[in-house]
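Enquirer: Sharing a model prediction with you, sequence too.
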Amino acid sequence: MNAIMRRALVSAMALSLAAPLAACGKDQQEAGAGKDAIGLLLPENKAARYEKFDHRIISSRIASLCLECKVDYGNAEQQVDTQKRQFDALVKKGVKVIILDPVDAQAAKSWVDSAAKKGVQVVAYDRLAEGDVAAYVSYDNEKIGRLQGQGLLDALGSRAAAADVVMMNGSPTDPNAPSYKKGAHDVLDGKVHKVVYEKDIPDWDAAIAKKKMTDVINSRGPQGFDAVYSANDGMAGGIAEALKAAGLKNVPLGGQDAELPALQRVIAGTQSFTIYKEVRPEAETAAEIAFRLLRGKSINGLTTTTAGNSSKSGIPARLFKAQIVTKKNVNDTVVRDGVVRTDLLCAGDLASACASLGLK
């Protein structure tokens, strides 16, 4: 065999050996793609908290727990189809733990169940997704609704028993919305005269809430109601605009989430209260649960109760508390905890109102 033939034979043998090795290497890489990855899917960016707090805090906490870990993030911008594509992409990549705050809890059931069969563990975050969920981190949402109802009663004071109330509830696709509604009704029913108008607002849309409030004002007249329950601060902003456009003042109005514009309305007196839910402990706990699941460790020390959806009971859960924020305690809650800076809260025309409350 001459030198040219020997070289050709050696090259052919090398290529034949390299092919299965390369294929094996590719299979191993794909199989281990999710070893150090955690998926994070948030539902929307209309509420300021998701991009400003949840995403940042969860990513930071995972980085502190695991230097080699990567957070694979997506925001669905309130689109179910977008979130499904994001979820499916994570599963296809081999991500084995996904923190999911669903746009539509019921729609997510088939994705969650399918992923669970492939060994993917889903941590339901803030909203309890349907399906085979591994863990759940949120708040006691009925209690939040009761706090909202109590905040409205407190704002009405002696007028409560004769008051007619308008209720703008949360999105019908959000599993938390019925809990807020139930909690609020538990407190308001029998304590106010009656609920004269009630509507679930799709996608928590502030513009829709504003339009519905305008319709109520036009149909019932400016004296046809005494207070407005709003399930969150974004919708409360739209409602406040409708009240202002109609020249209505001093109408008790509540919300939820302690967003900066809502806190400014509380200071200005155009919103009676909001509900402060500390995002940091919720987000950090979800991050640590996800990391422990990724590494096959127990989450018992992080889950203090259980929850259930329509298809699964006994889901390990951690539910945090919330509190009412009014003018009287804004300094001892959101300001104290660094949720909002006073220079932003008290900007412009609010300087004198802040000064009278001792906010500096």
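Expert: Thanks, I have it. Residues are numbered from 1 along each chain as shown.

Enquirer: alpha carbons only for contacts and neighbour counts from here, please
Expert: Will do.

Enquirer: all strands for the stretch 101-250 of the chain, in order.
Expert: If DSSP state E, counting those that start in this stretch is used as the criterion, the strands of the stretch 101-250 of the chain fall at 121-125, 135-139, 164-169, 194-200, 227-230.

Enquirer: Packing partners of the fourth one?
Expert: Packed against strand 194-200 by the contact rule (3 or more CA pairs under 8 Å, 6 or more residues apart in numbering; DSSP states H and E) you find strand 164-169.

Enquirer: I'd guess residue 344 is in a helix, am I close?
Expert: Yes - according to DSSP: H, G, I helix; E, B strand; the rest coil, residue 344 belongs to a helix.

Enquirer: put this beside the first:
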Amino acid sequence: MNTLMRRAAVAVAISALAVSATACGKAGDDKDSGSSDSGSKSIGLLLPDSVTTRYAKFDKPYFDAKVKELCSECKLEYANAAGNASTQAQQVSSMITKGVKVIAISAVDSAAIKSSIQAAVDKGIKVIAYDRLAQGPVSAYVSFDNEKVGELQGQSLLDAMGDKATPKSKVVMINGLASDPNAGLFKKGAHKVLDGKVDIAYEQAGDWDDKVAAQKMSAAITQLGAKNIAGVYSANDGMAGGIATVLKGAGISTVPLTGQDAELSSIQRILAGTQASTIYKAYKPEADAAAQLAVNLLENKSIDSLATTTQTSGSGDKVPSQLLTPVALTKANIKDTVIKDKLYTVAEICTAPYAAACKAAGLQ
């Protein structure tokens, strides 16, 4: 081969390599931009706070596992707002930017998040209200019957008070965060049961914060007198922990105290006798239901068989809903609820300080 022919062959080879490299580059670009394709299989989960142990320990892993079971190619985008409504609004914006197609959100503030939900929907994103009914154009809502939760709490308090539950018996009521629509439903349900049967002598919001609840309990004791308090309604277990500490300090730790969420510490307080009851809302069925709704919405499948009822949000939107059934938990049914469902093991509950109480309750 002469020099001219050799140079021509080299030129052809280089040109072929360039075409091949360009083709490879385009394939790679498609894959990267395929991150937007993979984004079309992205589901966002936004949870409200980190002080309530259920969200990180149960809701998130259960939701993630169910999504992956139903959609192996789906990716979960997760964030926790740490109780800050502005942070949660920013997290919705981030989810929009990432190209998620469905967002399940438990709102810090159901009204404040409305504009963020509208912005997501305007981008073609479907939104599920998880555990708390957010305002705005949400596609579905999954939670428990939250007014029923309040009714169970109220009845559990009356049951624990026994013959001390009279119209003159003074009860302290510490409700949840006013901006959480569930808190209003718990309160409504509890009042439905308690009103007329006891005297709700002091009622304040504890904001889902154990320290705030403790301060309110201290104020109630100052106002009413420790010996005059016959029972305490706490809307959840986190606040009940702070309240129980104040009650113990005031020498009235045997006063019946309610809660909600079946936190490990509340189960132990129930065994020890410093909390009378909690409300068990099985996290796995709720997270599984939300994940199923999310995947159905992602795949443009009907949710009619899942969301079989309707709830009206604070913004007046009628939302297809799936409501699960809560259970009142006392010392008598620990074994048949949280242990049976493997939420906690006996070993986790029955640590050394609670060993005797566990034995007495038949757990060991």
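Expert: All right, it came through fine. Computed from a predicted model, the values in this text were never measured in an experiment.

Enquirer: For the strands of the stretch 101-250 of structure 1, could you give me CSV that also reports distance to residue 82 of structure 1 and mean neighbour count?
Expert: Converted to CSV, the strands of the stretch 101-250 of structure 1 look like this (distance: least, CA to CA, whole Å; neighbours: other CA atoms under 10 Å):
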stretch, distance to residue 82 of structure 1, mean neighbour count
strand 121-125, 18, 26
strand 135-139, 22, 25
strand 164-169, 25, 22
strand 194-200, 23, 16
strand 227-230, 28, 25
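
Enquirer: Where do the helices of structure 1 begin and end?
Expert: When secondary structure is read from DSSP state H, structure 1 shows helices at 3-31, 48-49, 55-65, 80-93, 109-117, 141-156, 176-188, 206-220, 233-245, 260-268, 279-294, 342-345, 351-356.

Enquirer: what's the fourth one aligned against in structure 2?
Expert: Same thing as helix 80-93 of structure 1. With TM-score structural alignment applied, helix 80-93 of structure 1 matches the range 85-98 in structure 2.

Enquirer: Next: the shortest one.
Expert: Across structure 2, the stretch matching helix 48-49 of structure 1 (TM-score structural alignment) is residues 53-54.

Enquirer: now the matching stretch: how far from the chain's centre is it?
Expert: Distance of stretch 53-54 of structure 2 from the chain centroid (CA atoms, centre = their mean, to the nearest Å) equals 8 Å.

Enquirer: can you check stretch 28-48 of structure 1 too?
Expert: Here the centre of stretch 28-48 of structure 1 is set off from its chain's centre by 16 Å, with CA atoms, centre = their mean.

Enquirer: for stretch 260-272 of structure 2, same thing?
Expert: Averaged C-alpha coordinates place stretch 260-272 of structure 2 at 18 Å from its chain's average position (CA atoms, centre = their mean).

Enquirer: again with stretch 329-347 of structure 1
Expert: Worked out by CA atoms, centre = their mean, stretch 329-347 of structure 1 lies 21 Å from the chain centre.

Enquirer: Same question for stretch 53-67 of structure 2.
Expert: 9 Å.

Enquirer: Repeat that for stretch 270-284 of structure 1.
Expert: Offset of stretch 270-284 of structure 1 from its chain centre (CA atoms, centre = their mean): 11 Å.

Enquirer: residue range for it in structure 2?
Expert: Going by TM-score structural alignment: stretch 270-284 of structure 1 matches residues 274-288.
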